[in-house]
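Enquirer: Next one to model:
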Amino acid sequence: MVAAQSATINKKRPALADVSHNLNGQRLGRKGRDTRDRILAAAKEIIDGPDATQITLSEVARRASLRMASLYVYFADLSELVVALLEPVMAEAEASYLEILRKPWPDDQLVQHCERFVRGFYEFWQRNSSILHLRNTMADRKDRLQTDQRINAARPVIDLLVVQMGRSPAERTSLAVSLATVLYMGFERAVNIATDRHFGDAMADRVMPDVSRYLEAEVRLFHLSIADQRAQGKG
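Expert: From the prediction side, this is the model:
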C-alpha cells in the first residue's frame, strides 16, 4: 500500500524560473547571463556572511558592480532574487531526504528509516542554513513568494509521511494528515533553531539546545506516529 501510494505523489521538482529572457522581455545572451550570475553570486556572498537578514538590493548591486537600474532588469525585488537563489538549493531536497521517504519503510526497520530521514533533513539544513533561515524570516514577515516557497517545500514531505502511515494524503481532514503536518512543523522549527548560529549568541550562557537530543526526540515522534497510524489501519 505504501509503495503504491508513493508512486502517485508527484516526484517532479518545481520548475526553475525561465531565465532565457530578462524582465524587459529581451532574450539573454552570454553577457546577460553573466550579469545575472554576478547578481546571484553577490547576493549569495551577502547571505553567507554574518547576517543574511541584512541583505538589500542596493548592497547586492554594489557588490556586483551594477547600477540599481541594471539589477532591476533581472529581478523586480529582493523576494524574486531569493527565490532564484533557492532553486538550486531545493533541487537538493530529493537526494537529501525526499527519496528516503518515497521508499516503503518496513515495520521491522521503521526506526532506522526514521533516523535516516531525520538525519538527511537536518544535514540539508546545515548545508543551506543561511538561505533557508532568510526564506523563513521573510515568510514570517508575510512575504508571499517566500511563504509559497516554504509551503511547497513542506507539502511533499507531509504527503509522503501520510503515505508511510498507510493513509491517503487526499483525505485532508484525516488524523494522519494532521499528525504529519504537526510533525513536520515541529521538526522544521527544531531544525531551524538547531542550525541558527544567531540563536546561540542570543542565548548567551543560558541552556543551549542539544542537537543530538533534538534529533533523537524527532526520530521517536516520527516512529510513534507512523506506527500508531499503521496499527489503526490494521485494526
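
Enquirer: only C-alpha atoms for contact and neighbour calcs from this point on.
Expert: OK.

Enquirer: and the longest helix for the protein?
Expert: Scanning the chain for the longest helix, with DSSP state H as the assignment, gives helix 211-234.

Enquirer: Show me what that one is packed up against.
Expert: If contacts are counted by 3 or more Cα pairs under 8 Å, 6 or more residues apart in numbering; DSSP states H and E, helix 211-234 sits against helix 110-127, helix 175-194.

Enquirer: how big is the angle separating it from helix 110-127?
Expert: Put simply, helix 211-234 runs at 140 degrees to helix 110-127, going by axes from the mean of the first three to the mean of the last three Cα atoms, to 10 degrees.

Enquirer: got the angle between helix 211-234 and helix 175-194?
Expert: Orientation of helix 211-234 against helix 175-194 (the same axes, to 10 degrees) gives an angle of 180 degrees.

Enquirer: What helix or strand is the nearest residue to M68 once chain neighbours are set aside located in?
Expert: In this structure, M68 finds its nearest non-sequential neighbour in A61, 6.0 Å apart by Cα to Cα, 6 or more residues apart in numbering. Per DSSP states H and E: A61 is located in helix 57-63.

Enquirer: ok, and for that helix, which residues are buried?
Expert: L57, E59, V60, A61, R63 (16 or more other Cα atoms under 10 Å).

Enquirer: Output the residues you listed in a markdown table, with distance to V82 appended to each entry.
Expert: Converted to a markdown table, those look like this (distance: Cα to Cα, whole Å):
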| residue | distance to V82 |
| --- | --- |
| L57 | 11 |
| E59 | 14 |
| V60 | 12 |
| A61 | 14 |
| R63 | 16 |
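
Enquirer: To check against the first, give me the structure of this:
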Amino acid sequence: MTQGQQNTGRPVNSPVIADAERIHAIFLAACEKHAGVRLLGEEEQHVVHAVFHGYQVSDALVTISSTDPVFELARDRETLNMAFSDGVKNYLATVKTESNWQDALAYFWRFPLPDQLLSSEFRRYLRIYLADTHSQVRILDEQLREYRCQLRDFSERGFRLSADVSEEARFLALMDQECVADLMIKDSQNFQVTARLRNRVVRGHILEMGFEIVDLPEPQANRLRKLVMAESAHKPHLR
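Expert: Now for the predicted structure:
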C-alpha cells in the first residue's frame, strides 16, 4: 500500500459499482445521515473535510458542505475526488460539480451522481508514523474525521497510545473493535498489521491505551523489531 492510498482510504483492488439505482441509494443514505466526506486534493496531499448536506431527488443532485478552511484546490473546482464510508463499505468517487457557493458559515458544492463508484470493505485505520518527530498517530472515524494522539511504547508485540483524558469516550468509540495499523517507519518502508485494544489506564489528565498486535507473521515481526530498534535508538519515549 502506498502512502497516497493511506491518506485517502483509497480502496485496493476495489470492485466498481456502476448500477445507477445502487449509486442513488448510497448517496441518498449518505445525505440522510449527513455522513462525512473527504475531498482529496491534487496528488492527494491535501484533504478538506465536508459533510453530505442534501439530496435533490428530482434532479439527482447532491450537495455537500464544509466549514473547514477550503483550499484553492477544492474551491471552484469542476472536478472533485472524494472518499466516504457508510461504516460497512468505503467509497471513492470522482464527480463533476454543477455549482458552488459560499455563505457566512460554510462552502457548498452541488453535483450530479457519478457514473460509478469504487468500493471496499470498511476498516478502521490507525496511521502510525514512527519517522514523525512526535511519533503521531492518526485515527479515522466512520465520519472520516481525523483524530490525533501520540505513540508511546512500541514493539513487535504491541504499542501504547496517549491522549488527553477528555478524548476517552471518542477514542474508545473508535477502537471498539480490531483495527488496521499502517506503520510508516520510513518514507520507503511501511506495512500493515492488525491491532486489538487490550487495556486503558487514566493517569491524571492523560489517557493511555494499550494495543496488542495480532496475526503478525514471524518474518514481518523480525523486520518490525529491527526497524523499531533503529528508530527507538534516538527516540527514548519508544523504548
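
Enquirer: Give me the TM-score for these two chains.
Expert: TM-score for the superposed chains, counting by TM-score structural alignment, normalised by the length of the first structure: 0.26, backed by 102 aligned residues with a Cα RMSD of 5.9 Å.

Enquirer: if we can go back for a sec, my read is that the residue nearest to M68 of the first structure contacts I39, right?
Expert: Yes: between A61 of the first structure and I39 there is a contact under Cα atoms under 8 Å: 7.0 Å.

Enquirer: what touches both of the two?
Expert: Contact criterion Cα atoms under 8 Å, 6 or more residues apart in numbering; residues shared by A61 of the first structure and I39: L71.

Enquirer: Just list the residues touching M138 of the first structure, thanks.
Expert: The contact partners of M138 of the first structure, taken as Cα under 8 Å, 6+ apart, are Q146, T147.

Enquirer: secondary structure element for it?
Expert: Assigned by DSSP H and E, M138 of the first structure falls in helix 129-140.

Enquirer: now that helix and helix 110-127, what's the angle there?
Expert: Here the directions of helix 129-140 of the first structure and helix 110-127 differ by 90 degrees (the same axes, to 10 degrees).

Enquirer: For E32 of the second structure, give me its contacts.
Expert: Contact analysis of E32 of the second structure by Cα under 8 Å, 6+ apart lists G54.

Enquirer: Could you do R102 of the first structure as well?
Expert: R102 of the first structure is in contact with A3, S6, A7, L160, counting by Cα under 8 Å, 6+ apart.

Enquirer: Closest one of the residues you listed to S212 of the first structure?
Expert: Distance to S212 of the first structure across those (Cα to Cα) is lowest for L160, with 24.3 Å.

Enquirer: Now the closest one. Nearest residue, chain neighbours left out?
Expert: L101 (6.1 Å).

Enquirer: Wait, a strand at the one you found?
Expert: No: looking at L101 of the first structure with DSSP: H, G, I helix; E, B strand; the rest coil, it is helix, so not inside a strand.

Enquirer: So for the strand or helix carrying D153 of the second structure, what gets flagged as buried?
Expert: Per DSSP H and E, D153 of the second structure falls inside strand 146-154. Judged by neighbour count (16+ other Cα under 10 Å), strand 146-154 of the second structure contains these buried residues: R148, C149, Q150, L151, R152, F154.

Enquirer: buried residues in the next helix or strand after that strand?
Expert: Moving toward the C-terminus from strand 146-154 of the second structure, the first helix or strand encountered (DSSP H and E) is strand 158-164. The neighbour-count check on strand 158-164 of the second structure (16+ other Cα under 10 Å) flags G158, F159, R160, L161, S162, A163 as buried.

Enquirer: could you point out which element follows the lengthiest strand in the second structure?
Expert: Longest strand in the second structure by number of residues, with DSSP state E as the criterion: strand 189-203. Next in sequence after strand 189-203 of the second structure, counting helices and strands by DSSP H and E, comes strand 206-214.

Enquirer: which residues touch that next one?
Expert: Contact with strand 206-214 of the second structure is made by 156-165, 167-168, 193-202, as judged by Cα under 8 Å, 6+ apart.

Enquirer: W101 of the second structure and W109 of the second structure: what is the separation?
Expert: Taking Cα to Cα, to the nearest Å as the measure, W101 of the second structure falls 7 Å from W109 of the second structure.

Enquirer: For the two, indicate the residue with more neighbours.
Expert: W109 (25 against 12; other Cα atoms under 10 Å).

Enquirer: Now do the buried residues in the host helix or strand of R223 of the second structure.
Expert: Per DSSP H and E: R223 of the second structure is located in helix 218-232. Going by neighbour count (16+ other Cα under 10 Å), the buried part of helix 218-232 of the second structure is A221, L224, L227, V228, E231, S232.
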